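Visitor: What shape does this take:
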Amino acid sequence: MTRLTRTFAALSDDTRFALVDKLIRRGELSAGTLAAETEISAPAISRHLRVLREAGVITQRAQGTHRYYAANADALRAIHGWTMDHRAFWSGSLDRLDTLIALDPEGDDR
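Guide: Below you'll find the predicted structure:
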């Protein structure tokens, strides 16, 4: 399994995706803060954070008895790179969709 495949697999879970999104938007947060802001138990949050850490999506820093997590910029750059490499596919697909919509402006079902 490639690193990017592990990244996408880790992000395929809604809870893990939300955790990473929160870390991207707010920066480094403690495990306690992440657990307190969800309806999921602390042990469950820890398991999700472990999956994300092992996939390289987030980093962990220890300070005393606290653990702090942040989004891994390298993993985010890899996702961005993959997306940009496939941009032509998405652009072509969206152009085809625009053409189909233009042919049937009233959206008639057939």
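
Visitor: When you work out contacts or count neighbours from here on, use the C-alpha atoms and nothing else.
Guide: Fine.

Visitor: In this model residue 14 seems to touch residue 48, though I could be wrong.
Guide: No. Taking contacts as Cα atoms under 8 Å, residue 48 lies outside contact range of residue 14: 10.4 Å.

Visitor: what about those two, which has more around it?
Guide: Set residue 48 next to residue 14 and count neighbours by other Cα atoms under 10 Å: residue 48 wins out with 18 against 9.

Visitor: leaving aside the residues next to it on the chain, what's closest to the more buried one?
Guide: Using Cα to Cα, 6 or more residues apart in numbering and skipping residues adjacent in sequence, the residue nearest residue 48 is residue 16, 6.0 Å away.

Visitor: quick check: longest helix of the protein.
Guide: Identified as the longest helix of the chain according to DSSP state H is helix 87-103.

Visitor: Report the buried residues of that one.
Guide: Across helix 87-103, burial judged by 16 or more other Cα atoms under 10 Å covers no residue at all.

Visitor: tally of neighbours for residue 39?
Guide: Neighbours around residue 39, by other Cα under 10 Å: 8.

Visitor: Now show me the structure for the sequence below, then we'll compare the two:
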Amino acid sequence: MAKHDIDLSNLFHALADPTRRAMLTRLAQGPAPVTELAEPTGLRLPTVMRHLSVLEEAGLIATAKDGRVRTCAIVPEALTPMRTWLDEQRAIWESRLDRLDDYVKKVMEEKKK
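Guide: Sure thing, here's the model as predicted:
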């Protein structure tokens, strides 16, 4: 297994939950306090904090505390390992599908003869 597989697992795990994806979507607009992220979810604060902890452990967000207010910000470069892996998978599957297409065309041409 590659060294970054654990990181990828953490990223995919963090993004697997729709609540966490919604939080990241909101944070893509700019930093936000935890209370603002919690509001649309309808979840209690401890549950929201667990979701944020998963995002932070995956490196997708950074948090800072100023007095009693904890603010979260997205870390977009954290998605780079996932993007790289997905690009590699896309290239592999495109190559396989191109070979399959060539094979089907060859078979079809042989049937015409």
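
Visitor: Common neighbours of residue 48 and residue 14 of structure 1, please.
Guide: Here residue 48 of structure 1 and residue 14 have no joint contacts, going by Cα atoms under 8 Å, 6 or more residues apart in numbering.

Visitor: what's the counterpart of the residue nearest to residue 48 of structure 1 in structure 2?
Guide: With the correspondence set by TM-score structural alignment, residue 16 of structure 1 lines up against residue 20 in structure 2.

Visitor: Against residue 33 of structure 2, how distant is its match?
Guide: To residue 33 of structure 2, residue 20 of structure 2 is 15 Å away according to Cα to Cα, to the nearest Å.

Visitor: just residue 95 of structure 2 next, same as before
Guide: From residue 95 of structure 2 over to residue 33 of structure 2 (counting by Cα to Cα), the distance is 45 Å.

Visitor: where along structure 2 do the helices fall?
Guide: Counting by DSSP H, the helices of structure 2 are 5-15, 18-27, 34-38, 45-57, 80-112.

Visitor: Next, format those helices as a markdown table and append distance to residue 74 of structure 2.
Guide: Shown next, in a markdown table, are these (distance: least, Cα to Cα, whole Å):
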| stretch | distance to residue 74 of structure 2 |
| --- | --- |
| helix 5-15 | 13 |
| helix 18-27 | 6 |
| helix 34-38 | 12 |
| helix 45-57 | 9 |
| helix 80-112 | 13 |
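
Visitor: quick one, which of these is nearest to residue 66 of structure 2?
Guide: helix 34-38 (11.9 Å; Cα to Cα).

Visitor: what residues are up against the residue positioned nearest the centre of structure 2?
Guide: By Cα atoms, centre = their mean, structure 2 has its centre lying nearest to residue 15, at 4.6 Å. Neighbouring residues of residue 15 of structure 2 by Cα under 8 Å, 6+ apart: residue 21.

Visitor: quick revisit: close enough to count as contact, the residue nearest to residue 48 of structure 1 and residue 50?
Guide: No. Taking contacts as Cα under 8 Å, residue 16 of structure 1 lies outside contact range of residue 50: 10.1 Å.
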